[in-house]
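S.K.: mind folding the following:
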Amino acid sequence: MKNALLILLFASASFSAVAALTPFQEKVLEILKMEHRSEVDTKRDSNRDPLYALEYFGLKEDMKVIEFAPGNGWYSKILAPVLKDKGELYLAYPGKWLDNMDELLAIEAMNKAKKLPIELDWNNKEKQYQLGNLDFAMKDADMLLNIREYHNFDAQDKAILNKATFEALKPGGIYVIVDHSRRHMAPETQELRRREDAVKVIIEVQAAGFILEKSSDRFYRPDDTLTFEVGRKTVTGNTDRFILVFRKPK
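M.R.: Predicted coordinates:
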C-alpha cells in the first residue's frame, strides 16, 4: 500500500508540474488514499489514472450516476465517496451479485451507494453477458459509466443496453464507454473477444440517439499490438484503451 501511494503521489506531482490539480482532482486524490481501497486497487492507479479519467468523463460531485456492471468495485470505491454528500451512485448489477458487495457497501465511505438490481446473467459457454428486460428504473440520471464491459455483449444486447441507457439519462446526460482497443475491422476471435473496435462502438451508440462529444487517447499504449487477449501476461495492465464520451441530445 505504501509503495503504491508513493507511486501515486509521484504521478500526481508530475501531473501538477504541468497543470495544477483542480479542486475535484484534489478530492479524488484524497479518496485514493482512503483505507477502504486495497493494495490491489492502488497498484492499478497509475495505469488507470482516475485523476484524469473522472474529470475527463465530466463527473461532478452532485450528479446522479449509474455504474453499470461494477465488477469488483474498483471504480465504485472512488465514485461512492465522491458522490456521497451531494450526489447519488447506483450500482447496476444482478441482485445476487450486488449482495456479494454487502461488506464493501457497509463501509462508511461506501454506505450511500444504492443497489440497482437488473436482469443480467453470464453465459459461460459464450463467455458473454446476456441481458434480460433491461430497465434502469429512472429517466433522470446525469451519467452512466460503462467501464471495460461493453465488449462482453453481442450486437443484439449492445443495442438493448444502449437504448436502455438513452432512456435512463436525462436530456444532456452523459454516457461514458471505456474499453480495450481492437484494430479497426479486425475479425471476431477468441483472442480478441475482450477488445472493441472504437469506430464500431461509435456507430452503435449513435444509432441509439447519442451524440459523440469527445474521445481521449490518454490510454494509448504503443507497445500493445492489439493482437493478444488482454489477460495475457505480456499485455495485461498495459492494454491500449479508448475513452468515448457521448451525450443525450437536449
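S.K.: when you work out contacts or count neighbours from here on, use the C-alpha atoms and nothing else.
M.R.: OK.
S.K.: list the contacts for the closest residue to R148 other than its chain neighbours?
M.R.: Excluding its sequence neighbours, the residue lying closest to R148 (Cα to Cα, 6 or more residues apart in numbering) is D179, at 4.3 Å. If a contact means Cα atoms under 8 Å, 6 or more residues apart in numbering, then D179 has 147-151, 195-196, 241-243 as its contacts.
S.K.: most neighbours of all these, which one?
M.R.: Among those, the one with the most neighbours (other Cα atoms under 10 Å) is R195, at 29 neighbours.
S.K.: how near is it to A155?
M.R.: Distance from R195 to A155, counting by Cα to Cα, to the nearest Å: 14 Å.
S.K.: tell me the SS of L144?
M.R.: strand (DSSP: H, G, I helix; E, B strand; the rest coil).
S.K.: run this one through as well so I can compare:
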Amino acid sequence: MNVSFRFAASLRHPLASLLFAAALAGCTAPLQPASPSASDTASLDAAIAGPQRGDKARARDVYRHPEGTLQFFDIDATQTVLEIAPGGGWYTDILAPYLHAHGHLYEAQYASPLPEFSAETKLMDAAFQRKLAQAPALYGTVVVGTLRAGHFEGFDANGRFDRVLTFRNIHNWVKDGQLDANLRAFYAALKPGGELGVEEHRAKPGTSVQQMMDTGYMTEAFVIEHAQAAGFVLAGRSEINANPLDTKDYPNGVWSLPPTYKGGDAGRARYAAIGESDRMTLKFVKR
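M.R.: Okay, here's the model as predicted:
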C-alpha cells in the first residue's frame, strides 16, 4: 500500500466463468502443498484473468507477478487467508474470487497511530469498502476488520488462519513503531504450520534504520530479524519480484518510481524505464 509515506484472455461469461473456475479447486489440500494442482492453478489463472481487474491493475502484473507470488506463498483455494492493509484492493481482486467457492478471505485495514496519516487512510479504507459493497456476488463473503496497535478488531483472529499476507507495508509499520506488535499479532492469528507471506521494497544490505524509514526500502536482514523475534521461522525466499534496475537512490525514495511518481514529471521517463521497486519476497512459518 502506498499512501503518502505509507505507503489471458477475457472470459465469455465473466463472473459465471470466474466463480465456476474457482469451484474446480480441490476440496482438500495440505497446509503447505508441495506444488499447486492443475485445477488449483486453473482457478488462480481465472481469478487473475477475471473482469473484476481493470487495465491499470493488469499492467502491473509484469512487476508484481501475482501467480508466482501466491504460489510461492503456498496459497490454495480451500484456505482461510488474512490480507493485511489491502489498500485499494489490488490483491483482493485476485484473492476474493480465488477463495470464493471453498476458502475464506479476511481483510484487515491498518489503523496508523500517527494523526497525519489518519484522514488519508480513512478515505482509502472507505473507498475499499465501497468497492466490496458494489459487487456482492464477488466480494460478499469477504470479512473486513481492522489492525490497530497490534490487535485485530471486527473478527476473531486467534489461531484461525492458514495464511497471513502483507504486500509492501513493513516500511509503514517501522515508521509507526508498530512492526513488532503487528508481527506478534500475525503469529497469534496463524494456525500451527501456517505461513506469513511478506513482499517488501528491498534496501541494500547495511542500510540504516533511519534511511529505511526515509526511503521506504527495508533490508531483508531487518525484516527476517524482526519476524524471527516474533516466533517465526524463515521458510523460503524468492526473487520473483526482484528488479535489478532499481538503484534505490532517488530523491523521493521508493515513491519516485511507478506507480507513485511522487516527483511528478521530474525524472519520470527514467523512473518509468526502471519500473517498480526491487522487492524481497519472503515466507515464514509458525511452528
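S.K.: and the alignment partner in the second structure of the residue nearest to R148 of the first structure, helix, strand or coil?
M.R.: Correspondence of D179 of the first structure to the second structure, assessed by TM-score structural alignment: E200. Assigned with three-state DSSP, E200 of the second structure falls in the strand class.
S.K.: could you do W255 of the second structure as well?
M.R.: helix.
S.K.: check the burial of the aligned partner of it in the first structure by counting its neighbours.
M.R.: Aligned by TM-score structural alignment, W255 of the second structure pairs with G231 of the first structure. Neighbours of G231 of the first structure under the rule other Cα under 10 Å: 12.
S.K.: what sits against the residue nearest to the spatial centre of the first structure?
M.R.: The centre of the first structure sits closest to I147, judged by Cα atoms, centre = their mean, with a distance of 2.4 Å. Residues near I147 of the first structure by Cα under 8 Å, 6+ apart: 68, 70, 176-179.
S.K.: of the residues you listed, grab the buried ones for PyMOL.
M.R.: PyMOL command restricting those to the buried ones, with burial defined by 16 or more other Cα atoms under 10 Å:
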select buried, resi 68+70+176+177+178+179
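S.K.: what distance do you get for the match of W255 of the second structure to S181 of the first structure?
M.R.: G231 of the first structure is 13 Å from S181 of the first structure, by Cα to Cα.
S.K.: name the nearest of the contacts of I147 of the first structure relative to Y56 of the first structure.
M.R.: Among the contacts of I147 of the first structure, V176 lies closest to Y56 of the first structure (Cα to Cα), at 9.8 Å.
S.K.: isn't there a helix covering the closest one?
M.R.: No - V176 of the first structure: not assigned to a helix; according to three-state DSSP it is strand.
S.K.: from memory it sits against L144, does it?
M.R.: Yes - V176 of the first structure lies in contact with L144 (Cα atoms under 8 Å); the separation is 6.3 Å.
S.K.: A17 of the first structure maps to what in the second structure?
M.R.: Aligned partner of A17 of the first structure by TM-score structural alignment: none.
S.K.: hmm, I typed the wrong one, I wanted I78 of the first structure.
M.R.: Aligned partner of I78 of the first structure by TM-score structural alignment: I94.
S.K.: name the helix or strand for its match, please.
M.R.: helix 92-99 (DSSP states H and E).
S.K.: which elements pack onto the longest helix along the first structure?
M.R.: Scanning the first structure for the longest helix, with DSSP state H as the assignment, gives helix 2-18. With contacts taken as 3 or more Cα pairs under 8 Å, 6 or more residues apart in numbering; DSSP states H and E, helix 2-18 of the first structure sits against helix 39-42, helix 45-48.
S.K.: can you pull out the helices in the first structure?
M.R.: 2-18, 23-32, 39-42, 45-48, 50-57, 76-83, 95-99, 102-105, 155-168, 198-207.
S.K.: is it true that M280 of the second structure touches G197?
M.R.: No - checked against Cα under 8 Å, the pair M280 of the second structure and G197 is beyond contact range at 10.6 Å.
S.K.: how much space separates the match of I78 of the first structure from A47 of the second structure?
M.R.: 5 Å.
S.K.: so between these two, which is more surrounded?
M.R.: Set I94 of the second structure next to A47 and count neighbours by other Cα under 10 Å: A47 wins out with 26 against 22.
S.K.: D49 of the first structure matches what in the second structure?
M.R.: For D49 of the first structure, the residue aligned by TM-score structural alignment is H65.
S.K.: residue contacts, that match?
M.R.: Contacts of H65 of the second structure by Cα under 8 Å, 6+ apart are 240-241.
S.K.: please report how far it lies from A47 of the second structure.
M.R.: 13 Å.
S.K.: what's the answer for A272 of the second structure, then?
M.R.: Taking Cα to Cα, one finds A272 of the second structure at 27 Å from A47 of the second structure.
S.K.: then A235 of the second structure?
M.R.: On the measure of Cα to Cα, A235 of the second structure and A47 of the second structure end up 26 Å apart.
S.K.: likewise for K191 of the second structure?
M.R.: 26 Å.
S.K.: what does G140 of the second structure give?
M.R.: Applying Cα to Cα to G140 of the second structure and A47 of the second structure gives a distance of 16 Å.
S.K.: now E153 of the second structure
M.R.: 28 Å.
S.K.: ok, the aligned residue in the second structure for V65 of the first structure - contacts?
M.R.: Matched by TM-score structural alignment, V65 of the first structure corresponds to V81 in the second structure. Listed by Cα under 8 Å, 6+ apart, the contact set of V81 of the second structure reads 103-106, 161-165.
S.K.: return the member of those residues nearest to A22 of the second structure.
M.R.: G103 (9.7 Å).
S.K.: much appreciated, bye for now.
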